[in-house]
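In: pasting the sequence and the predicted model now:
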Amino acid sequence: MQRVLLLFTLILMAAVSQTASAQQRPNFLVIQCDDLGYGDLECYGHPTIKTPHLNKLASEGVRFTSCYSASPVCSPSRAGLVTGQTPTQVGIYDWIPGGSPMHVKANETTVAKLLKEAGYQTGLFGKWHCNGMFNSPKQPQPNDLGFDYWFATQNNASPTHKNPNNFVRNGKKVGPTQDFSCQVVAGEAAHWLKEIKDDGKPFFALVTFHEPHEPIASPDDLVETYPDADKKGEALYYANVTNMDRAVGSLMQTLDTLNLADNTLVLFTSDNGPETLNRYGSAWRSHGSPGPLRGMKLHIYDGGIRVPGIARFPGKLEPGTESDVPVCSLDLLPTFCELAGAEIPADAKLDGTSLVGMLQGEPVERAKPLFWHYYRAYHDAKVAVRDGDWKLVALWDQGQVKPGAAYQKGDYALIQGAKFKAFELYNLTEDIGETKNVAAEHPEIASKLQKGLLDKYDEATKNAPDWFAEAR
């Protein structure tokens, strides 16, 4: 009997120890904005827009000055964050209209799946945009890709950010909501943290605001704080960013109230660069700024892909610091999995790298350069790689296709048969605006990066799906 009691006691102690260990694992809160430019925040140098809560977050953590999204357009960027892979590799070539055959396939490895398997609770709140047949059994939904709980829209908040009516919660339509989209999303995330999530498990929450993507709507009291913004739609845009900042503040307050802040890694970022003013009918409010960068949304130059990046991890990241180390949303999956002790499958084709070494002040070692591809980018620059200070841009030789027009029949052949007519090399440390092509001055560097770019392009496109062929 004593041996039985001893064995029971040891088993109980082991279970308690495992539970305590699980509770010590960090939580992860990722906040991703939509079309927020590199220069749109006060702490990134915007002269007018007020973002006090994000200023505070930056003062409590690290502000990254070389933080990149996975793509210069929304759906590929989001697919890259979720899978840790170059979006082309998983077949997300462009933004996904409703009804499109494009989607992140159910068999893809995702950060939510891996963390869930490791005992995390997972939640998605906001814009999904990783499938065309949203809330339909015809394509995988957020729960099929690892999210226990989801409150989302397929694409934009509709009809505007004010009182949107197109949210779906765990497969059921929500109907009209009361408030601006970022507050609705932040409120749902807070409700999940307070009332639904299992307190005995760590969590991963992906909060994806619709702001400041069109169609923009902003609170009157915030619009009135920008009386000097005299261009059409300018005050609406500035107020929209400030309203999003308010929502970030409410999320940080929720973490404080629940005593979760000290063990939560918070990352704030954007899906791509800022929208071009008047690119389409309702874009008259799009007054976003790329700061000193070249290009904007839909460009493969840095204005399309370099975005704000703020991380706070108390006790691990030095408060009030700045880092120019190139990091990317593709890095989140391997970083979170290493911190959580989650196993990554040996056959996972990840393009990101773990940033955990940064917590100990170690350099980030990448097995391959950062890589971007967007075949509908503005101008001829369609592919790029960055390795340290250097960025190589490839100009394709197949004629121009309409930027941002979405994936169409015939596009697969363009992607598979791409030919490149020239390569541009930039030293981003010396030339952040990509104004001087120095390929002729540094032929060895250009040649090395060119090989890496072409090799990765071949790898990314080799098994990428032809959606219209698969739909037949």
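Out: Noted; the coordinates are in hand. Numbers count the residues shown, from 1 in each chain.

In: going forward, measure contacts and count neighbours with C-alpha atoms only.
Out: OK.

In: quickly note the distance from Leu332 to Val30.
Out: Per Cα to Cα, to the nearest Å, Leu332 is found 9 Å from Val30.

In: ignore what I typed, I meant Ser286.
Out: If you go by Cα to Cα, the gap between Ser286 and Val30 works out to 24 Å.

In: between those two, tell me which one has more neighbours.
Out: Legend: neighbour count by other Cα atoms under 10 Å for Ser286 and Val30, higher for Ser286 (26 against 18).

In: secondary structure element holding Gly295?
Out: Of the helices and strands defined by DSSP states H and E, none includes Gly295.

In: shouldn't it be in contact with Gly303?
Out: Yes - because the distance of 4.4 Å satisfies Cα atoms under 8 Å, Gly295 is recorded as touching Gly303.

In: who's more crowded, the two?
Out: Gly303 (29 against 22).

In: which SSE is immediately downstream of the helix or strand where that one lies?
Out: For Gly303, the host element (DSSP H and E) is helix 302-305. Downstream of helix 302-305, the first helix or strand assigned by DSSP H and E is strand 306-312.

In: packing partners of that following strand?
Out: When contacts are defined as 3 or more Cα pairs under 8 Å, 6 or more residues apart in numbering; DSSP states H and E, strand 306-312 sits against helix 52-59, strand 62-68, strand 264-270.

In: comparison target below:
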Amino acid sequence: MRYLLSVLLVGLFSFQKPTPKPNILIIYADDLGYGDVSAYKKGTLPTPNIDKLANGGIRFTNGYATSATCTPSRFALLTGKYPWKTEGTKVLPGDAPLLIDTTSMTLPKMLKKAGYQTGVVGKWHLGLGNGALDWNKSITFSPNDIGFDYSYIMAATNDRVPTVFVENRKVVGLEAADPIYVNYKQNFEGEPTAITNPELMTKLKWHFGHNFSVTNGVPRIGYMKGGKSALWVDEDMADIFFGRAKAFIDNHQPSKTGKPFFLYYALHEPHVPRVPHARFVGKSGMGPRGDAILEADWCVGEIIKKLEKDGLLENTLVIFSSDNGPVLDDGYYDDAAEKLGNHTPAGGLRGGKYSLYEAGTRVPFITYWKGKIKPAVSDAMLCQLDFASSFAQLIGAESYSTDSQNLLNVMLGKSKQGRANLVLEASGRLAFREGNFVMIPPYKGSAVSKEEGIELGNSSEYQLYDLSKDLAQKNNLAKQFPQKIEEMKASMKKIAGNKVKFD
């Protein structure tokens, strides 16, 4: 009888359905600073919807993007590789070819191989085509070639032409009778620019750099001609992207397809040009940048409401972060600095976008999974680079990246043992964090960026900071602890090899 009971129990458990793989949603803000999320208790701008994720999940105080600019950070997130190891991982022009090798393994490819339905909606800025892109034809090198089943993206970034959306391989709304042309070297004959026709700038005026073609009353980088039917309206961008993200969830319901989904929802806020919807204009009291952050917060709230309404929150891992730190004046006159008030986008950190100091790469980083992650604040160090190995562990796959670390237990709140070290990057320059210390080697160049007014981290001397005591990086300890410098140089060299040069 006992034997029979044992057999029955074994049979019962053997026929139990395996635990379904969770959906994964990455919400990725653009130029959002460490102090721009009110849950971090640094700034004065309220972000109630992002705060709900932070207060209901894990708010990381040592969460990093790999880089202080967007293209390399996005490259690292999707490939699991340090971006500075690959040539060309800089801020790309709008006509750049696809940066990610279509033959290499990527995060969406790994998830797709494991049975996931994969989608990307929003900002891309990782290049399209193969270097000779005709926007009027099917795009042969796109997000769909690196593992995404569905893509609805802006062609590059919102301050660069062409100002159109691309769905899978086609420019949305483009008419054959009005083709679109793009050139980053010279203008098309007879086409107006912000210089020749300043009256066209009805919504924003350029401060530096953004003085080429003007669309929707906003001057951009690069020249564009035609494609009038396909041009976006900046004010509608958040609604359009959310609508496409919502539709992706509707069309890929696990209950209908039997498959989980991965959605990379890449917000465009608060990147310049900041032209939020009328619903948000004037609401922050901080001008367009503050209003754009409120718009981003609304997007977060709406996508979470969608998951909750569809009964998906209990089986969806949600991650919220940003591609790099904050910048106020990034090429347009929009009162971002003048109307800042007491708000602190960098949250007391030094530097900002483009900087090797902490504000360049230390960003809001939140993990949320209703019923699976207990609310907490974690000081563990982790990086967006680590999604590759951590998600591999989550879904029972083999990690393909040696740069990425499996920190799934850290993301789920089961451990506070994060990374031991991390190489950080800003415009090709590298810094190194190990434990509580960060070292910045000597670099030539201006200490402060001319246009943005941000401390870049360049110095003729080594810089060493103990972040456990000096988060603002005011006290350079390099001369006090030369041995620590040597130790960190040796550790950094093991990772970066000839990509970093000392002395």
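Out: Noted; the coordinates are in hand. All values reported here derive from a predicted model rather than from experimental measurement.

In: fetch the TM-score of the aligned pair.
Out: A TM-score of 0.79 describes the superposed chains when it is computed by TM-score structural alignment, normalised by the length of structure 1; 412 aligned residues with a Cα RMSD of 3.1 Å.

In: okay if I get the helices and strands packed on strand 306-312 of structure 1 as a markdown table plus mean neighbour count and distance to Thr122 of structure 1?
Out: Formatted as a markdown table, these follow (neighbours: other Cα atoms under 10 Å; distance: least, Cα to Cα, whole Å):
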| stretch | mean neighbour count | distance to Thr122 of structure 1 |
| --- | --- | --- |
| helix 52-59 | 19 | 23 |
| strand 62-68 | 23 | 24 |
| strand 264-270 | 23 | 14 |
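
In: contact partners for the residue most central in space within structure 2?
Out: In structure 2, the centroid-proximal residue (Cα atoms, centre = their mean) is Asp323; its distance is 3.2 Å. With contacts defined as Cα atoms under 8 Å, 6 or more residues apart in numbering, Asp323 of structure 2 is in contact with 28-32, 65, 67-70, 73-74, 361, 363.

In: what about those residues, which are in helices?
Out: Cross-referencing these against helices under DSSP state H gives 70, 73-74, 361.

In: going by distance to Ala278 of structure 2, which of these wins?
Out: Using Cα to Cα, Cys70 is the member of those that lies nearest Ala278 of structure 2, at 26.6 Å.

In: could you pull out the strands for the stretch 251-400 of structure 2?
Out: Under the criterion DSSP state E, counting those that start in this stretch, strands of the stretch 251-400 of structure 2 are mapped to 261-266, 316-322, 332-333, 365-368, 376-383.

In: what would those strands look like in TSV with distance to Leu8 of structure 2?
Out: Output for the strands of the stretch 251-400 of structure 2, formatted as TSV (distance: least, Cα to Cα, whole Å):
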stretch	distance to Leu8 of structure 2
strand 261-266	35
strand 316-322	34
strand 332-333	71
strand 365-368	38
strand 376-383	42
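
In: returning to that earlier point: from Val73 of structure 1, how far out is the alignment partner in structure 1 of the residue nearest to the centre of structure 2?
Out: For Asp323 of structure 2, the aligned position in structure 1 is occupied by Asp271, per TM-score structural alignment. Counting by Cα to Cα, the gap from Asp271 of structure 1 to Val73 of structure 1 is 7 Å.

In: again with Thr86 of structure 1
Out: With Cα to Cα as the criterion, Thr86 of structure 1 and Val73 of structure 1 are 13 Å apart.

In: Tyr120 of structure 1 too?
Out: Using Cα to Cα, Tyr120 of structure 1 is found at 29 Å from Val73 of structure 1.

In: where exactly do the helices run in the stretch 301-450 of structure 1?
Out: When secondary structure is read from DSSP state H, counting those that start in this stretch, the stretch 301-450 of structure 1 shows helices at 302-305, 332-340, 411-416, 443-462.

In: out of these, which one sits most buried?
Out: Mean neighbour counts were taken over the helices of the stretch 301-450 of structure 1 using mean count of other Cα atoms under 10 Å, and the top value, a mean of 30, falls to helix 302-305.
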